[in-house]
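Participant: Mind folding the following:
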Amino acid sequence: MPRPPALANALPPRDVAARLGIYLAGCIVFAMGATLFIHSDLGTDPLDVLALGLKSHIPITIGIAHAGIAAVCIAIWSVWNRRRPVIAPFITFFLCGSLIDLLLLSDLSWIGGSASLAAAVPLCAYGSALIIMSGIGIRAMDLLAISMTQRWRWPFWAAKAGTEAVLLAFGYVLGGPVGVGTLCFLVFVDGLIQPFMALNRRALRLRNHGLADVRPQAARASV
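Facilitator: Model prediction:
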């Protein structure tokens, strides 16, 4: 099967710039939401449950923890799909994790725990939707979830929740912060991503490059 052309050669420069803008906006919005989950002290998203659990045992940053988790997810995706490992999802995890490290240095004391949690849910969901729709650097967990929708015909929300449940289990064993916020992420964030993608298609006329349909080509945009 021939390899897909590089993004820069496949699209006009304006389209490349637009997709990169959507991707970077998604990373920033998601990192803001994840930071508020951590700040709420009510439990955080499964990825950060595992990252903070690792951080409590190993002297690493959240960004490095995210990068390590991404490497494992990408390796599983690569073996499962019999494809060479992709780099962009690794960059996304490291970028989002590093943004969280920076945002946690700011003074968030003026935001209460409940308010932080209420804001974190839509921010993480919308950020995830933008990253997926850009088709650039799809988060490693979402790459696995997309493969599950393609191979097993699962709804995307169910596939994503399944991958995050695995991260949550490992994070809990390592002592990561689990609470009502974690439940909110699994129920509401994962459940809102597809509606947000549909809203972006209808209201903003954004094309979904990451989950356009249930075909193997959908995941190739992340290469």
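
Participant: Please count neighbours and contacts with C-alpha atoms only from this point.
Facilitator: Fine.

Participant: Buried residues, the single longest helix found in the chain. List them.
Facilitator: As assigned by DSSP state H, the longest helix anywhere in the chain is helix 13-40. For helix 13-40, burial by neighbour count (16 or more other Cα atoms under 10 Å) applies to 16, 19-20, 22-40.

Participant: same check, this time on stretch 93-108
Facilitator: With burial defined by 16+ other Cα under 10 Å, the residues of stretch 93-108 counted as buried are Phe93, Phe94, Leu95, Cys96, Gly97, Ser98, Leu99, Ile100, Asp101, Leu103, Leu104.

Participant: Is it possible to get CSV of the residues you listed that adds distance to Phe156 and secondary structure?
Facilitator: Listed next are the buried residues of stretch 93-108 as CSV, based on distance: Cα to Cα, whole Å; DSSP: H, G, I helix; E, B strand; the rest coil:
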residue, distance to Phe156, secondary structure
Phe93, 20, helix
Phe94, 23, helix
Leu95, 24, helix
Cys96, 21, helix
Gly97, 23, helix
Ser98, 27, helix
Leu99, 26, helix
Ile100, 25, helix
Asp101, 29, helix
Leu103, 29, helix
Leu104, 30, coil
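
Participant: in this protein, which spans are helices?
Facilitator: Counting by DSSP H, the helices of the chain are 7-10, 13-40, 46-55, 62-81, 88-103, 113-134, 140-152, 156-173, 180-184, 190-203, 217-220.

Participant: quick one more, to check against the first:
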Amino acid sequence: MKRQLIYVGGLWILSFGCALHIELDLGASPWYAMLVGLSETIGATEGVWMILMCVVLAGINSLLHRKWPDPTIVFTILLSGVLVDVSLYGMLQHMPIPTTGIVAYLLFALGLLLSAIGIVLYLKAMFGVHPIDDFMLGVMKRWGWNYLWSRTLFETIVILAALLLGGPISVATLILLFATGPTIQIVDTVMKGRRKKDHTATIVS
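Facilitator: Take a look at the predicted model:
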């Protein structure tokens, strides 16, 4: 049960961090910029488009891995979409979010940190792989590309799609594209160090 709670909490923190970037209007991460573009161009909420996009990716991943999707993917897909809309329309919509000035940039950095923390938590829970991450793994396995190259190429394509759809693409999007990976590594290192410290303290006591 603890693992599932960490997984849900991680996805929620990730969704909130990305939703914060959308509300700040400084530029969203590639995937969320595309969701906004789809929502504003075609209709439906970002969460609905997240679900539809994940369903398509789950099908592609099944072909890449040459096996049926894990049943837990249904829970992951639905939860991802719900949390996006809850964060955007149930929480941040009712909060005063500055879009200019130093506070906006600090909130942008906070969104990046929250996104990294969320990713580390839900990956560490090892409950289910998100279709986006599973796609990266499938590409790596099928064509032998490394993770960084796979992610950069794929998210560059997503950025172009977001631009065509009128999504919130800016310099901040490029910052998120190249800063998210290193931030995840830093958060992961800090969390590993803290767990090791707590374990040592438990043994000593």
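
Participant: about what we covered before: show me which of the helices of the first structure has the highest average neighbour count.
Facilitator: helix 46-55 (a mean of 26; mean count of other Cα atoms under 10 Å).

Participant: Residue in the first structure paired with Cys18 of the second structure?
Facilitator: Counting by TM-score structural alignment, Cys18 of the second structure corresponds to Ala34 in the first structure.

Participant: Same question for Ser87 of the second structure.
Facilitator: Aligning on TM-score structural alignment places Ser87 of the second structure opposite Ile100 in the first structure.

Participant: Its match and Ala65 touch, don't they?
Facilitator: No. With contact defined as Cα atoms under 8 Å, Ile100 of the first structure does not reach Ala65; the gap is 11.6 Å.

Participant: measure the most centrally placed residue in the first structure to Ala67 of the first structure for me?
Facilitator: When Cα atoms, centre = their mean is applied to the first structure, the residue found nearest the centroid is Arg139 (4.3 Å). Arg139 of the first structure sits 11 Å away from Ala67 of the first structure, going by Cα to Cα, to the nearest Å.

Participant: same thing with Ile87 of the first structure?
Facilitator: To Ala67 of the first structure, Ile87 of the first structure is 11 Å away according to Cα to Cα.

Participant: same thing with Leu99 of the first structure?
Facilitator: Using Cα to Cα, Leu99 of the first structure is found at 13 Å from Ala67 of the first structure.

Participant: and what of Leu183 of the first structure?
Facilitator: 24 Å.

Participant: and if you look at Thr149 of the first structure?
Facilitator: Distance from Thr149 of the first structure to Ala67 of the first structure, by Cα to Cα: 24 Å.

Participant: Spell out which residues are contacts of both of Arg139 and Ala67 of the first structure.
Facilitator: Shared contacts of Arg139 of the first structure and Ala67, defined by Cα atoms under 8 Å, 6 or more residues apart in numbering, comprise Phe90, Phe93.

Participant: what's in contact with stretch 154-162 of the second structure?
Facilitator: By Cα under 8 Å, 6+ apart, stretch 154-162 of the second structure touches Pro30, Trp31, Ala33, Met34, Leu35, Gly37, Pro168, Ile169, Leu177.

Participant: how about the fifth one, what's its partner in the first structure?
Facilitator: Structural alignment places Leu35 of the second structure opposite Ala51 in the first structure (criterion: TM-score structural alignment).

Participant: which residue sits closest to its match in space, ignoring its chain neighbours?
Facilitator: Spatial nearest neighbour of Ala51 of the first structure, chain neighbours left out: Ala65 (5.3 Å); criterion: Cα to Cα, 6 or more residues apart in numbering.

Participant: OK, contacts around the one you found?
Facilitator: Contacts of Ala65 of the first structure were listed using Cα under 8 Å, 6+ apart, and they are Ala51, Leu54, Lys55, Gly97.

Participant: 10 Å - rerun?
Facilitator: Ala65 of the first structure makes contact with 47-48, 50-55, 58-59, 71, 93-94, 97-98 under the criterion Cα atoms under 10 Å, 6 or more residues apart in numbering.

Participant: can you check Leu83 of the second structure too?
Facilitator: Val8, Leu11, Trp12, Ile13, Leu14, Ser15, Phe16, Ala19, Gly47, Met50, Tyr89, Gly90.

Participant: Of those, which is the nearest to Ala125 of the second structure?
Facilitator: Val8 (9.1 Å; Cα to Cα).

Participant: List the residues that contact that closest one.
Facilitator: Leu14, Thr76, Leu79, Ser80, Leu83, Gly118, Leu121, Tyr122, Ala125, Phe127.

Participant: and the nearest residue to Leu192 of the first structure once chain neighbours are set aside, what is it in contact with?
Facilitator: Leaving out its chain neighbours, the residue that sits closest to Leu192 of the first structure by Cα to Cα, 6+ apart is Ala125, at 5.9 Å. Applying Cα under 10 Å, 6+ apart to Ala125 of the first structure gives the contacts 26, 29-30, 33, 185, 188-197.

Participant: And Gly175 of the first structure, by the same measure?
Facilitator: Val49, Leu50, Leu52, Gly53, Leu54, Lys55, Ser56, His57.

Participant: Please tell me I have it right and the first one contacts Val178.
Facilitator: Think Val49 of the first structure. Yes. The pair Val49 of the first structure and Val178 qualifies as a contact (Cα atoms under 10 Å) at a distance of 6.6 Å.
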